[in-house]
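Visitor: Pasted the sequence and its predicted model underneath.
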Amino acid sequence: MAKQIDVRIDRDTPVPLYHQLAQQLEAAITSGELSPGEAFENEIAMADRLGLSRPTVRRAIQELVSQGLLLRRRGLGTTVASRQIHRRAELTSLYDDLKREGAGDPRTQVLSHEVVTDTTAATAMGVPLDTPLLRIVRLRSDGDHPLAVLRNWLPPAYSDITVEQLTTSGLYALLRDRGARPVVAHQRIGARPPSADERRHLCLRASQPVLTMTRTAFDAMGNPVEYGDHCYRAEDYSIEVMLDER
């Protein structure tokens, strides 16, 4: 049975009823009173319980769906969404984003750690095609919840980075420790169906898309620091961008 949240509606204030309801429901979700995956009270029952019209309740729920706080699925009803990671238009790593948003348990499983040559990565970084690059593939999770498969290629100067270090620290922190501070990057964002391996690691169905990001980062001298090809569970991730008029 869906949990009923105590909501207080002030009909004498100029604040719209749907917005009052949405704010209190949002507070219940962000505070943890409603847990990720938990069933959400249906709009008919909530409208009757609170003495509100169905359109008012429906609009409040839709506002939370638009914010990524609730999920509506045909045949399954409405549930509380998993915590979404928000990435701003800044040069940070997913590990940095998890720490910034207060995730208590970012985990990393190193799936691959090998020296290879790679035409795509070498071209992106502007190094000779036969340059030996350290290729690392990691599964990043928030606790037991998988978030992303991260593939990175590093120049030879950073080939001493170990599996143990990658398991306990973010890649950018390890690079900064070696004097390689990424300060500028070219980044491309897209979406596609997940591969079989990605479905397995991220616990996805074939019909669920992944958000993709490729990035080439450089230090202050213009030297390549890393090339990354990452994919994320789309429902757990959003990207925030500030746009200015030109």
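Guide: Yes, it's here.
Visitor: hey, let's count contacts and neighbours off CA atoms from now on
Guide: OK.
Visitor: any idea which residue sits dead centre in this structure?
Guide: Y237 (2.8 Å; Cα atoms, centre = their mean).
Visitor: Could you count how many residues lie near E41?
Guide: Around E41 there are 17 other residues, counting by other Cα atoms under 10 Å.
Visitor: show me where the chain has strands.
Guide: In the chain, the strands defined using DSSP state E lie at 70-73, 77-80, 85-88, 106-116, 133-142, 145-154, 184-192, 210-218, 224-233, 237-240.
Visitor: Now tabulate the ones you listed in TSV and tack on distance to A124.
Guide: Converted to TSV, the strands of the chain look like this (distance: least, Cα to Cα, whole Å):
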stretch	distance to A124
strand 70-73	37
strand 77-80	40
strand 85-88	23
strand 106-116	15
strand 133-142	12
strand 145-154	10
strand 184-192	9
strand 210-218	7
strand 224-233	7
strand 237-240	23
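Visitor: give the contact list for the residue nearest to the centre of the chain.
Guide: 84-87, 211 (Cα atoms under 8 Å, 6 or more residues apart in numbering).
Visitor: could I get those as a markdown table with neighbour count and distance to R135?
Guide: Converted to a markdown table, the contacts of Y237 look like this (neighbours: other Cα atoms under 10 Å; distance: Cα to Cα, whole Å):
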| residue | neighbour count | distance to R135 |
| --- | --- | --- |
| Q84 | 18 | 28 |
| I85 | 19 | 25 |
| H86 | 16 | 26 |
| R87 | 19 | 24 |
| L211 | 20 | 21 |
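Visitor: okay, now the one to match up with it:
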Amino acid sequence: MARTGDRARTAAAPALARLDFALDRASPVPLYYQLARQLEAAIEHGVLTPGDLLGNEVDLSVRLGLSRPTVRQAIQSLVDKGLLVRRRGVGTQVVHSQVRRPLELSSLYDDLEAAGQGPTTQVVRNEVVAAPCDVAAALGVPEGGEVTVLERLRRTHGQPVALLCNYLPATLLDLDSARLESTGLYRMLRGAGLTLHSARQTVGARAATAQEAARLDEAAGAALLTMQRTAYDDTGRAVEYGRHLYRASRYTFDFQLLVRA
């Protein structure tokens, strides 16, 4: 009968076979960092998927011709990021990829799809309500006027990533829940002839409530990234106000900063 370690090495072989490492031993960039970045890229682009086994450090070091401490340091850096996990008697396993999103006016659905993250959406609320004062102010409608509120749970690789709450003027367009579960909101807006031009956005962080944690598969009080955004079309009209929550363990915003002369 095969031993546990033998089964782990056999299971890891297909995952490792999908990888083509290019390590430059003459580069000033440390080998552990080169290995970590290439493993991270493979996870981000779906070459390595959740559940894939990489085997243990000895297997990896032999395969790559690297010292065991070098491999250990590379793996630990990805364990610290929550991308890999060490399982006793099994080896190193892919957990999930962390979503990296540029901080610009774009659709989360489109960004995830372009990154090969396999996004899916569950619509948990889609109804017309009276606009609260903050929503009315953001959208430029009378307080108590009709707005459509959407609540959606966004997943990648079957795991929750974000809880999205959006408000739109009720007369803007017909928001069909079935379509919202197969495409992105901004894609639907563009399909209705609306041109998104700019947005005002605020990013923050807070602890998850018990209800939010349950929906996002986190512990109560876990750190969540928050984003509030008001999007405008090319006439300057506010067409969408969003309050979004993201799992900090699985999501980051990327910034590009320019130096002013």
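Guide: Everything's here; your move. Given the structure is predicted, the values throughout are model-derived calculations rather than measurements.
Visitor: Could you find the counterpart of the residue nearest to the centre of structure 1 in structure 2?
Guide: Using TM-score structural alignment, the partner of Y237 of structure 1 in structure 2 is Y251.
Visitor: where's whatever residue of structure 2 lines up with P14 of structure 1 relative to L35 of structure 2, distance?
Guide: Taking TM-score structural alignment for the superposition, P14 of structure 1 sits opposite A26 in structure 2. Going from A26 of structure 2 to L35 of structure 2 by Cα to Cα, to the nearest Å gives 14 Å.
Visitor: and what of V141 of structure 2?
Guide: From V141 of structure 2 to L35 of structure 2 the distance is 53 Å (Cα to Cα).
Visitor: the more surrounded of those two?
Guide: Taking other Cα under 10 Å, V141 of structure 2 and L35 do not tie; L35 has more neighbours (22 against 16).
Visitor: For the more buried one, which non-adjacent residue is spatially closest?
Guide: A74 (6.2 Å; Cα to Cα, 6 or more residues apart in numbering).
Visitor: Can you tell me the number of residues neighbouring that neighbour?
Guide: 22.
Visitor: Kindly report the same for T121 of structure 2.
Guide: By other Cα under 10 Å, neighbour count at T121 of structure 2 equals 24.
Visitor: so who does the equivalent of it over in structure 1 touch?
Guide: Here T121 of structure 2 is matched to T108 in structure 1, going by TM-score structural alignment. By Cα under 8 Å, 6+ apart, the contact set of T108 of structure 1 is 138-141, 166-168.
Visitor: CSV please, covering those and showing neighbour count and distance to G75 of structure 1.
Guide: Formatted as CSV, these follow (neighbours: other Cα under 10 Å; distance: Cα to Cα, whole Å):
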residue, neighbour count, distance to G75 of structure 1
R138, 21, 34
L139, 20, 31
R140, 24, 31
S141, 20, 28
L166, 18, 41
T167, 16, 39
T168, 12, 41
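Visitor: mind putting those in a markdown table, distance to R49 of structure 1 included?
Guide: Below are these laid out as a markdown table (distance: Cα to Cα, whole Å):
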| residue | distance to R49 of structure 1 |
| --- | --- |
| R138 | 47 |
| L139 | 44 |
| R140 | 42 |
| S141 | 38 |
| L166 | 51 |
| T167 | 49 |
| T168 | 48 |
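Visitor: Of the residues you listed, which is the nearest to A27 of structure 1?
Guide: S141 (24.8 Å; Cα to Cα).
Visitor: How much space separates that closest one from R246 of structure 1?
Guide: Note on S141 of structure 1: its distance to R246 of structure 1, by Cα to Cα, is 38 Å.
Visitor: ok, now S31 of structure 1?
Guide: 39 Å.
Visitor: Show me which of these two is the more surrounded one.
Guide: Ranked by neighbour count (other Cα under 10 Å), S31 of structure 1 and R246 place S31 first, with 10 against 3.
Visitor: what about the match of P14 of structure 1, neighbour count?
Guide: Using other Cα under 10 Å: A26 of structure 2 sits among 8 other residues.
Visitor: And the one 10 residues further on, by the same measure?
Guide: By the criterion of other Cα under 10 Å, A36 of structure 2 has 19 neighbours.
Visitor: cool, and R68 of structure 2?
Guide: As a burial measure, R68 of structure 2 scores 16 neighbours (other Cα under 10 Å).
Visitor: swap in V7 of structure 1?
Guide: Neighbours of V7 of structure 1 using other Cα under 10 Å come to 15.
Visitor: Which residues are in contact with it?
Guide: Counting by Cα under 8 Å, 6+ apart, V7 of structure 1 makes contact with 21, 24-25, 50.
Visitor: Restricted to helices, list the residues you listed.
Guide: 21, 24-25, 50 (DSSP state H).
Visitor: and the residues you listed, which are buried?
Guide: 21, 24-25 (16 or more other Cα atoms under 10 Å).
Visitor: need these in JSON lines with distance to H145 of structure 1, can you?
Guide: Listed next are those as JSON lines, based on distance: Cα to Cα, whole Å:
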{"residue": "L21", "distance to H145 of structure 1": "29"}
{"residue": "Q24", "distance to H145 of structure 1": "27"}
{"residue": "L25", "distance to H145 of structure 1": "24"}
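Visitor: closest to R151 of structure 1 among these?
Guide: Lowest distance from R151 of structure 1 to those (Cα to Cα) belongs to L25, with 37.6 Å.
Visitor: For the closest one, which non-adjacent residue is spatially closest?
Guide: Distance criterion Cα to Cα, 6+ apart; nearest residue to L25 of structure 1, sequence neighbours excluded, is I5 at 7.4 Å.
Visitor: Quick one: neighbours of the one you found, just the number.
Guide: I5 of structure 1: 14 neighbours (other Cα under 10 Å).
Visitor: Report the separation between the aligned partner of V95 of structure 2 in structure 1 and G75 of structure 1.
Guide: Taking TM-score structural alignment, the alignment pairs V95 of structure 2 with A81 from structure 1. Counting by Cα to Cα, the gap from A81 of structure 1 to G75 of structure 1 is 16 Å.
Visitor: out of those two, which sits in the more crowded spot?
Guide: Neighbour totals were compared for A81 of structure 1 and G75, and A81 leads with 22 against 6 (other Cα under 10 Å).
Visitor: how many neighbours does M242 of structure 1 have?
Guide: 6.
Visitor: The closest residue to it other than its chain neighbours: what's it in contact with?
Guide: What sits nearest to M242 of structure 1 in space, not counting adjacent residues and going by Cα to Cα, 6+ apart, is A89, at 7.4 Å. Residues near A89 of structure 1 by Cα under 8 Å, 6+ apart: 239-242.
Visitor: Perfect, I'm done here.
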